[in-house]
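[1] Please work out how this folds:
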Amino acid sequence: MITIVMGVSGSGKSTVGSDLAAHLGLPFIDGDSLHPEANREKMAQGIALNDADRQPWLEAIVAAMNQHRERHQSLVIACSALKHRYRDFLRGGERDVRFVYLHGTRELLEERLRERTGHFFNPALLDSQLATLEEPSRTEAAWVEITDPPARIVEKVIRAGCAEARQAAR
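    This is a model prediction of the structure:
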């Protein structure tokens, strides 16, 4: 089972994904680490990525997912997966991919981005991400509100549909 923790920047994907993986005893990949350097530079300059920019990144994520599949290993990934077609690409027709959508208000996301340090994402891009976001349906992804502390969000994620991940981890 591959669980993809998704949402716009500032939603807590990396923190929740890492904590979820640790809780389940699974490997974790932060999708941001797979961005080509050119993407990081664009985002740091406040330039929004387009579909062509994102394609090599999505391909790198799928390659990482396939490496874990070959080892019969479950995995948690943090990845924005903003558009439906990105999620379809990540799924690739496989049945082992589950999405968890971290949902929050624009105000909360903006506050979190202002407080974040040491990340290449320029907070000025929040509106661009929100405009690009095609929220998943509640059947496509488990929706979890991000108003609680990370440990509580992880509990909600597990209750919201990642119990299968716990079984797969054993």
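
[2] alpha carbons only for contacts and neighbour counts from here, please
    Will do.

[3] which SS state does Thr3 fall under?
    strand (DSSP: H, G, I helix; E, B strand; the rest coil).

[4] Quick check, it in contact with Ile77.
    Yes: if you go by CA atoms under 8 Å, Thr3 and Ile77 touch, sitting 6.2 Å apart.

[5] and this one, so I can compare the two:
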Amino acid sequence: MALSVENQPPVVVVMGVSGVGKTTVAQLLADRLGVPCAEADDFHPPANIAKMSAGIPLDDADRLPWLQAIGGWLAERKAAGTGGVVTCSALKRRYRDTLRAYCPDTFFLHLSGTPGLVGDRLSHRTGHFMPRSLLDSQYAALEPLGPDERGTVLDVGPAPRALADRAADLLRPTEPR
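    All right, here's what the predicted structure looks like:
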């Protein structure tokens, strides 16, 4: 039995600045929804990782192939009917537009926190190529979701499990009345 578009599992981008908990929440959300999960960092070419590791922000030319690869992953999950959750900073509207060009009904879950809270989290994180020094540039680049964009904003104060539960509740289809 084929699922109708309305009943297909969602395709979701968990977005926000580095350190808000995208990976943790995305994995928990994917588990709750029973869909595949991917980490946007895995889509970066080595040159991008080297640049960020050196403390140099990426420019739009660096980001385009990365966003296209993520958009392709979303489109593949949608076409397969599996749904999926992927992390991606998606800080600017035009980056989200690139992702939507591949998968128009993508839902954006924007995890948001204060610079103090997120900076503290980053300062305690080890083994990641994104340095704390680039956080201010990410907040400067951040363009909040527009009212015409499919998605929601969740404050990262609550525990990741609570955030994933809330997001799953928002994404599950409601029963017809």
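
[6] returning to that earlier point: give me the more crowded residue out of Thr3 and Ile77 of structure 1.
    Higher neighbour count among Thr3 of structure 1 and Ile77: Ile77, with 27 against 23, using other CA atoms under 10 Å.

[7] check contacts around the more buried one.
    Counting by CA atoms under 8 Å, 6 or more residues apart in numbering, Ile77 of structure 1 makes contact with 2-5, 17, 28-31.

[8] which of those residues tops the neighbour count?
    Neighbour max across the contacts of Ile77 of structure 1 (other CA under 10 Å) = Val5, 30 neighbours.

[9] so that one makes contact with Val76?
    Yes: the criterion here is CA under 8 Å, and Val5 of structure 1 meets it with Val76 at 7.3 Å.

[10] hey, what's in contact with both of those two?
    Any residue near both Val5 of structure 1 and Val76 by CA under 8 Å, 6+ apart counts here, and that gives Gly17.

[11] Gly21 of structure 2 and Ala69 of structure 2, how far apart?
    22 Å (CA to CA, to the nearest Å).

[12] what about the strands in structure 2?
    Secondary structure of structure 2 by DSSP state E: the strands cover 11-15, 37-38, 84-87, 107-112, 151-155.

[13] TSV for these, including distance to Ala167 of structure 2?
    Below are these laid out as TSV (distance: least, CA to CA, whole Å):
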stretch	distance to Ala167 of structure 2
strand 11-15	10
strand 37-38	15
strand 84-87	11
strand 107-112	8
strand 151-155	8
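
[14] Go through those strands and name the closest to Ala140 of structure 2.
    Of all the strands of structure 2, it is strand 107-112 that lies closest to Ala140 of structure 2, at 13.7 Å by CA to CA.

[15] what about that closest one, distance to the chain center?
    7 Å (CA atoms, centre = their mean, to the nearest Å).

[16] And stretch 101-120 of structure 1, by the same measure?
    14 Å.

[17] okay, that stretch sits on what stretch of structure 2?
    Using TM-score structural alignment, the residues of structure 2 aligned to stretch 101-120 of structure 1 are 110-129.

[18] now what about that stretch, what contacts it?
    14-22, 49, 52-53, 131-132, 135-136, 139, 145, 151-157.

[19] what does stretch 129-139 of structure 1 give?
    8-9, 48, 82-84, 101.

[20] try 10 Å
    6-9, 48-50, 80-85, 87, 99-101, 103, 106, 125-127, 141-143 (CA atoms under 10 Å, 6 or more residues apart in numbering).

[21] Just the buried ones out of these, please.
    6-9, 48-49, 80-82, 87, 99-101, 103, 125-126, 141-143 (16 or more other CA atoms under 10 Å).

[22] Residue in structure 2 paired with Pro136 of structure 1?
    Mapped onto structure 2 by TM-score structural alignment, Pro136 of structure 1 lines up with Leu145.

[23] Now do the same for Ile2 of structure 1: its match in structure 2.
    Per TM-score structural alignment, Ile2 of structure 1 is aligned with Val11.

[24] Its match and Gly84 touch, don't they?
    Yes: between Val11 of structure 2 and Gly84 there is a contact under CA atoms under 10 Å: 4.8 Å.

[25] Now do the helices in structure 1.
    Remark: helices assigned in structure 1 by DSSP state H are 13-24, 37-44, 51-70, 84-91, 106-115, 126-132, 150-157, 163-169.

[26] among these, which is the most enclosed?
    helix 13-24 (a mean of 22; mean count of other CA atoms under 10 Å).

[27] Following superposition onto structure 2, what is the mean distance for that helix?
    Taken against structure 2, helix 13-24 of structure 1 registers an average deviation of 0.7 Å after superposition, with mean CA distance after the TM-score superposition for structure 1.

[28] Could you list every helix and strand in contact with that helix?
    strand 2-6, strand 28-30, strand 75-78, strand 97-103, helix 150-157, helix 163-169 (3 or more CA pairs under 10 Å, 6 or more residues apart in numbering; DSSP states H and E).

[29] Alright, calling it a day.
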